[in-house]
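S.K.: My questions are about this predicted structure, shown below with the sequence.
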Amino acid sequence: MNSQYFPRTAVVLFALLAFIFFIFSPAQAFAQGAGVGIVPAVIDPAKQFEPGDVAQFSIRVTNLTDGDMTYYLYKRDIVGVRDQGIPIFADSSSGTTGYELSDWITLPSDSIFIEAGKEIEVPFTMTVPQDVSPGAHFGSIAVTAEPPKLRESGAGIGYEVANIITIRIAGDAVDQARIRQFSTSKYIYGSTNVEFSARIENEGNTLISPTGPLEVINMFGERVAILTFNESKAGIFPKTSRSDGLRDFKVTWADESPGFGRYEAILSAVYGPEGKMNTISSTVTFWILPMNIITPALIVLGVLFLVIYVSVKMYVRRSMAVATSGVTRRLVRSRRQNEFPTLLVLISMLALGALFFIILLLIFA
């Protein structure tokens, strides 16, 4: 037997066994199969509640794994919102914001058992306290596969999904917002592919979802596009110790037709409860100068100016030559009088042609 054959075979077998162990290890299989869904993702009733009201809601929890699972339910408060509308959940170090509601929620059980691929409905009760402050209050029901002991010790797998619950309390609720910034990514574009950015500040004590039209108007006052601002109706959390009450939005205008000249964009967004809608608006201007139009125009103008320059220069040289040739002053004056109107007509025609060409570009571009 070859002395080198056995070591090579051993290495290959060891690598194969390691690969099989990695693929079929319990941790790796669990990570691939872990999953849970919760519906609805947002509970935001239009009704305004009074202190002492009791309401019934429910969520549907789905086991997305290929095995039977026990899930655990937790009530959580929301203390702010990150970029892209991702909520910030309260933890042990979070201070109170005055917008909490997790203590209002009563769950039927702290855990639920769901068979593989199945879905169950979980009802819960919302009891509004008597001393609640007016405005919007925010909380959540989280679903996780972590048992309570592992969650408290920090040794869990860290898998969790949660919804967002918003309850409005009647009273002196303040729905107020303003557009801090409305702009385009550039001032001059080469085509009709424009990105708008808006930063809106929530100055009230309720969750707002501003939405509305974004109109684009060309230099002739014609409306060339109507876009929908905040089509997903993403919300802006009020100001708290963990939230600055600001949110950035982006809208893109993409059109296949060519554009040219100065444009104005008008943003008009509405927010607030039904019957008490408020409006905020802002405008921004920008230019579209496509090079496939600008470049030929500049070339034509350059040629026209070059022709004018050469013509004037030739006229001056000819006049100087006539003046110094010893011909009589009367003859020189006569030639100048005959040549000057012709040159003036030529220059005027070239200038008018250039102006006409520019007007055509502006109208038909």
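M.R.: Received it, and whenever you're ready, just let me know what you need.
S.K.: use CA for all of it now, contacts and neighbours both
M.R.: OK.
S.K.: who touches Val39 in this structure?
M.R.: Ile59, Arg60, Val61, Asn163 (Cα atoms under 8 Å, 6 or more residues apart in numbering).
S.K.: what about it, distance to Phe113?
M.R.: 17 Å (Cα to Cα, to the nearest Å).
S.K.: before we move on, what about Thr65?
M.R.: Taking Cα to Cα, one finds Thr65 at 13 Å from Phe113.
S.K.: Go ahead and flag the most central residue of this structure.
M.R.: Centroid-nearest residue in the chain, with Cα atoms, centre = their mean: Lys250, separated by 2.8 Å.
S.K.: just checking, that residue touches Thr184?
M.R.: No. Between Lys250 and Thr184 there is no contact under Cα atoms under 8 Å: 9.5 Å.
S.K.: Can you work out which residues contact both of those two?
M.R.: Glu195, Phe196, Ser197.
S.K.: just the strands in the stretch 251-365 of the chain please.
M.R.: 261-271, 278-288 (DSSP state E, counting those that start in this stretch).
S.K.: ugh, wrong one, I meant the stretch 51-200 of the chain
M.R.: Under DSSP E, counting those that start in this stretch, the stretch 51-200 of the chain gives strands at 54-63, 69-81, 87-89, 105-106, 111-114, 119-127, 135-144, 160-162, 164-169, 177-184, 188-189, 193-202.
S.K.: A further structure is provided below for comparison with the first:
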Amino acid sequence: MTTRVSALARLTAALAAALLLASPTAAFAEGENAVTWSVQPSTPQGPDDRTEFDYTVAPGATISDWVAISNFSSRPATFRVHAADATTDYNTAAFTLIGADQASVDAGAWTSVDSAAAVCADTNDAAERACAAGLGVTITLEPGSRADVPFTVTVPHDATPGDHAAGIVASFQSEAVDSTGSAVSVEQRVGTRIYLRVEGALLPKLALTGLVSGYDGSWNPFGGGTGRIGFDVANTGNMRLTATPAVHLTGPFGTDFGTVTLDPVTDVLPGGVAHVEALFADVPPLMLLFADITLAAAPASGVAAAQDAAPAVLTESTVAWAVPWSLLGTIAVLGGGTGTWFWWRRRSRQLLGFELAAFAEQIRTEERINRGASAPEHESETAR
């Protein structure tokens, strides 16, 4: 169903898009023909107060729902609306979706938008990528209009218990010019989340893996450096979890550099891994640093997660070398310079001794020559 969007709503969305470009419910394509649109949960009559889709169902269940696509632009725009599997971004720990040319195999593959195809054959080749790029439905919205689009989630009878995640996406394709002046096609995607829990045995479980420690020294031989403690937060269970990491850093003889409590890693999906790093500034190079890591988990947000139990607190330890390279280098330079000076001084004395000995020998030789030259003359005078 397509309806008109009020001018006030259009202005509000445009401002939201300009201020919150990373928002999951607004997007903005720059240029004279700017396109601004949103994706949000809806009903046949229009959007409701939900911010995401959150379901708890039994294996084999079918869910029917609606999603609203709104065009807040002053020009018509065509969107491809489809579902895609969700994952946890390794570098940012953010909820993200697989690429537009990747075929879904989990909740995204279970979700059909307006009865369109949602699954591609698993061939792992160009044919699969082309299929994935064509899934879903294409809709064209007039300026200021909205389409309420039905979709169906068909949960397999053998679906694994626990949490599954996906997103319904409206993608807009436009042309742009790259740094070389060549025309390129740009696809921008805006979506809303689907959290789906399949009933059955639940296992809340996290793991601390991939510990990496290091120390970045200062050029100042007497200054402190930066201690770096990195690790991966891996969800090895079947429930979405939020984790709060903390790192306590110490040095030799009980030197305490304090504790860094990092921002919570929210909604880590089952099978997801997020990399986290703690930084400690102004740490003196004491040769060794000892880091104790704790990871406190909590249930994720959402309707189903409200009653979840959290796993026990995890702890791990690691050691980092904090070698005072600048100081050692300075000592080496000074030591080398001092040693060179002493060597040069000793060598100079030796050379001076050699020169004096040679000069003395030269004088003695000249004296012998002079005595030898005067001896015959003296003998001749004596004979007369």
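M.R.: All right, it came through fine. This one's a predicted model, so the numbers in the text were calculated from it and none came from an experiment.
S.K.: care to give me the TM-score?
M.R.: Taking TM-score structural alignment, normalised by the length of structure 1 as the basis, the two superposed chains have a TM-score of 0.50; 253 aligned residues with a Cα RMSD of 5.0 Å.
S.K.: Just give me the neighbour total for Glu264 of structure 1.
M.R.: As a burial measure, Glu264 of structure 1 scores 16 neighbours (other Cα atoms under 10 Å).
S.K.: Make sure Ile369 of structure 2 is indeed in a helix.
M.R.: Yes. Counting by DSSP: H, G, I helix; E, B strand; the rest coil, Ile369 of structure 2 is part of a helix.
S.K.: so how far is stretch 30-45 of structure 1 from its chain's centroid?
M.R.: Centroid separation for stretch 30-45 of structure 1 versus its chain: 24 Å, with Cα atoms, centre = their mean, to the nearest Å.
S.K.: actually stretch 350-363 of structure 1, not the one I wrote
M.R.: Between the centre of stretch 350-363 of structure 1 and the centre of its chain there are 40 Å (Cα atoms, centre = their mean).
S.K.: Please apply the same query to stretch 48-55 of structure 1.
M.R.: That offset, for stretch 48-55 of structure 1, works out to 35 Å (Cα atoms, centre = their mean).
S.K.: before we move on, back to that, which one's more surrounded, Thr65 and Phe113 of structure 1?
M.R.: Between Thr65 of structure 1 and Phe113, counted using other Cα under 10 Å, the more crowded position is Thr65 (19 against 14).
S.K.: Would you confirm that the more buried one contacts Ala29?
M.R.: No. Contact between Thr65 of structure 1 and Ala29 fails when scored by Cα under 8 Å: they sit 10.6 Å apart.
S.K.: related to what we said a few turns ago, include distance to Val345 of structure 1 and neighbour count when you put the contacts of Val39 of structure 1 into CSV, please.
M.R.: Formatted as CSV, these follow (distance: Cα to Cα, whole Å; neighbours: other Cα atoms under 10 Å):
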residue, distance to Val345 of structure 1, neighbour count
Ile59, 84, 17
Arg60, 84, 14
Val61, 85, 20
Asn163, 78, 19
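S.K.: Contact partners for the residue nearest to the centre of structure 1?
M.R.: Glu195, Phe196, Ser197, Ala198.
S.K.: Pick out whichever of the shared contacts of Lys250 and Thr184 of structure 1 sits closest to Ile43 of structure 1.
M.R.: Ser197 (28.3 Å; Cα to Cα).
S.K.: Need the counterpart of that closest one in structure 2.
M.R.: Under the alignment (TM-score structural alignment), Ser197 of structure 1 pairs with Gly230 in structure 2.
S.K.: ok, now how distant is that match from Val212 of structure 2?
M.R.: Counting by Cα to Cα - Gly230 of structure 2 and Val212 of structure 2 are separated by 5 Å.
S.K.: Between these two, point out the one with more neighbours.
M.R.: Higher neighbour count among Gly230 of structure 2 and Val212: Gly230, with 18 against 14, using other Cα under 10 Å.
S.K.: show me the contacts for the nearest residue to that one once chain neighbours are set aside.
M.R.: Spatial nearest neighbour of Gly230 of structure 2, excluding adjacent residues (Cα to Cα, 6 or more residues apart in numbering): Glu277 at 4.1 Å. Shown in contact with Glu277 of structure 2 (Cα under 8 Å, 6+ apart): Arg228, Ile229, Gly230, Phe231.
S.K.: which of these lies closest to Pro59 of structure 2?
M.R.: For the contacts of Glu277 of structure 2, the nearest to Pro59 of structure 2 is Phe231 (35.2 Å; Cα to Cα).
S.K.: burial count for that closest one?
M.R.: Around Phe231 of structure 2 there are 19 residues (other Cα under 10 Å).
S.K.: now the end-to-end length of stretch 53-71 of structure 2.
M.R.: Start-to-end, stretch 53-71 of structure 2 (Cα to Cα) is 21 Å.
S.K.: Run through the residues that contact the closest residue to Gly158 of structure 1 other than its chain neighbours.
M.R.: The shortest distance from Gly158 of structure 1 to any non-neighbouring residue, by Cα to Cα, 6+ apart, is to Glu146 (7.3 Å). Contacts for Glu146 of structure 1 (Cα under 8 Å, 6+ apart) come out as Tyr71, Tyr72, Gly156, Ile157, Gly158, Tyr159.
S.K.: ok, so of those, who is nearest Asp255 of structure 1?
M.R.: Tyr159 (42.5 Å).
S.K.: and that closest one, what is it in contact with?
M.R.: With Cα under 8 Å, 6+ apart, Tyr159 of structure 1 has these contacts: Thr144, Ala145, Glu146.
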